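*Asks:* sequence isn't available, so here's the structure alone:
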């Protein structure tokens, strides 16, 4: 059975190959290791293998891990799961990134509760790109309003878009969704400073996502094993 270090090497190899196949610059795609439900010991093994960016879906689980790993001061923690308004304060105080901002109320609370002693919180807007009832995120038509609201918030730095396309879509439908995401990202990337992140693609579809311009893939099972 492969170790976490070996699986990380394999994941980075897949990213490098996909990036080259898409004729994109080397190292233009970041790997976010999704460590939800996995023990701190697994995160330490990934850290020892060189990984520094980790994604957590659940607020309390993420906070517990951040506190247990305070000595690992160069870890970059991303919240990638849903965020309720009653949990924004602890998230604003502990995480470096929130990728799942999907309404102005959440953004405003994060902005107001981000400690002045910390740099601005890096955020992405989560898009419900396939307009699925079961998924969080705003609809594409709602994007301009939320973009305008967040860019006016001094304690937030808007970095880009995050999405979770349909998992069982046919290849043609998947390509159409990813192309739509890429178009939206490119549209605002030219207008906004530091708007440089398109977070899409997971263990099963990272190659397709990279082909369509993803700059960050969120990889869990391919590194830590199935949950």
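*Replies:* It's in. None of the values given here were measured: they were computed from a predicted structure.

*Asks:* when you work out contacts or count neighbours from here on, use the C-alpha atoms and nothing else.
*Replies:* OK.

*Asks:* which helix or strand contains residue 125?
*Replies:* strand 121-127 (DSSP states H and E).

*Asks:* who's in contact with that strand?
*Replies:* The contact list for strand 121-127 (C-alpha atoms under 8 Å, 6 or more residues apart in numbering) reads 92, 95-102, 110-111, 114, 136-140, 143, 155-164, 197.

*Asks:* what does stretch 157-175 give?
*Replies:* The contact list for stretch 157-175 (C-alpha under 8 Å, 6+ apart) reads 99-100, 120-130, 137, 150-151, 177-178, 185, 189, 194-201, 208, 212.

*Asks:* cool, stretch 43-53 as well?
*Replies:* Taking C-alpha under 8 Å, 6+ apart as the rule, stretch 43-53 contacts 4-5, 8, 31-33, 35, 74-78.

*Asks:* the structure to be compared is supplied as follows:
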């Protein structure tokens, strides 16, 4: 695979993130880029790593494990699972990932906590919130997040870091900002000094500016970093 374009595209996305962060009057470095590497080969991840990228997002467990084995020499990688959690994959998720975005089920939370290896720190998790009310979308309804948060905080193998959402696409920036603002407001209501929920995982290529203006701390970007997925 030709990976020569990846450093340039990576820098372009970082420039967009910096510009949006400055526009939001937020400090430089307030937003982390998660490079969504699902269906990208290990060579593409290696090229992005060489360009300075450290956080990578995967959605398919076996594919991710294969790439992790190929990239075991890259010791500074943070692996983020951004796919839908399946109960029969929680042991692998607990053992091989640093972050889970999209936790929305207390049964999954209990399994992840129990199966987190004792030698590793608690698994960082973001609770997925369904702000659209669409039943086909993952996540818990806003009114149920507090109860899920309270239960997850009792699990020693997990560390609840914040909230995540995948809103419906919108063309206009004002429309894009609305669900992101709702997630930030929900976080502000639920946060406490001992559980600040300092992570808001929201925003992708088409709406990262709107997400950053509303407080995103990490954005998930795939094609704009790597190009088209070669395995699609």
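*Replies:* Yes, it's here. Computed from a prediction, not measured in an experiment: that's the story for all the values here.

*Asks:* TM-score for this pair?
*Replies:* After superposition, the two chains reach a TM-score of 0.95 (TM-score structural alignment, normalised by the length of the first structure), with 227 aligned residues with a C-alpha RMSD of 1.5 Å.

*Asks:* sorry, back to before: farthest pair within the contacts of stretch 43-53 of the first structure?
*Replies:* The distance between the two most remote of the contacts of stretch 43-53 of the first structure (C-alpha to C-alpha) is 20.6 Å, for 5 and 78.

*Asks:* settle it for me: which of those two has more neighbours?
*Replies:* A count of neighbours by other C-alpha atoms under 10 Å puts residue 78 above the other of residue 5 of the first structure and residue 78, at 25 against 19.

*Asks:* whatever residue of the second structure lines up with that one sits in which helix or strand?
*Replies:* Under the alignment (TM-score structural alignment), residue 78 of the first structure pairs with residue 80 of the second structure. For residue 80 of the second structure, the enclosing helix or strand under DSSP H and E is strand 78-81.

*Asks:* that strand - contacts with which helices or strands?
*Replies:* Using 3 or more C-alpha pairs under 8 Å, 6 or more residues apart in numbering; DSSP states H and E, the elements in contact with strand 78-81 of the second structure are strand 55-58, strand 99-103.

*Asks:* of the ones you listed, which approaches residue 44 of the second structure most closely?
*Replies:* Short answer: strand 55-58, nearest of these by C-alpha to C-alpha, at 11.1 Å.

*Asks:* so where in the first structure does the closest one end up aligned?
*Replies:* Strand 55-58 of the second structure maps onto residues 53-56 of the first structure, going by TM-score structural alignment.

*Asks:* give me the mean distance between the matching stretch and the second structure.
*Replies:* When the second structure is superposed, stretch 53-56 of the first structure averages 0.4 Å from its matched positions, counting by mean C-alpha distance after the TM-score superposition for the first structure.

*Asks:* next one: that stretch to chain centre, how far?
*Replies:* Counting by C-alpha atoms, centre = their mean, to the nearest Å, stretch 53-56 of the first structure is centred 8 Å from the centre of its parent chain.

*Asks:* again with stretch 42-55 of the second structure
*Replies:* 17 Å.

*Asks:* can you check stretch 141-160 of the first structure too?
*Replies:* That offset, for stretch 141-160 of the first structure, works out to 16 Å (C-alpha atoms, centre = their mean).

*Asks:* ditto for stretch 171-184 of the first structure
*Replies:* On C-alpha atoms, centre = their mean, the centre of stretch 171-184 of the first structure falls 18 Å from that of its chain.

*Asks:* cool, and stretch 79-90 of the second structure?
*Replies:* The answer for stretch 79-90 of the second structure is 12 Å, by C-alpha atoms, centre = their mean.

*Asks:* so where in the first structure does stretch 90-106 of the second structure end up aligned?
*Replies:* Under TM-score structural alignment, the match for stretch 90-106 of the second structure is residues 88-104.

*Asks:* hang on, the earlier thing: distance of the match of residue 78 of the first structure from residue 167 of the second structure?
*Replies:* Using C-alpha to C-alpha, to the nearest Å, residue 80 of the second structure is found at 19 Å from residue 167 of the second structure.

*Asks:* residue 67 of the second structure now?
*Replies:* Here the criterion is C-alpha to C-alpha. By it, residue 67 of the second structure lies 29 Å from residue 167 of the second structure.

*Asks:* what's the answer for residue 51 of the second structure, then?
*Replies:* Separation of residue 51 of the second structure from residue 167 of the second structure (C-alpha to C-alpha): 30 Å.

*Asks:* the two: which has the busier surroundings?
*Replies:* Neighbour count, other C-alpha under 10 Å: between residue 51 of the second structure and residue 167, residue 167 has more, with 18 against 14.
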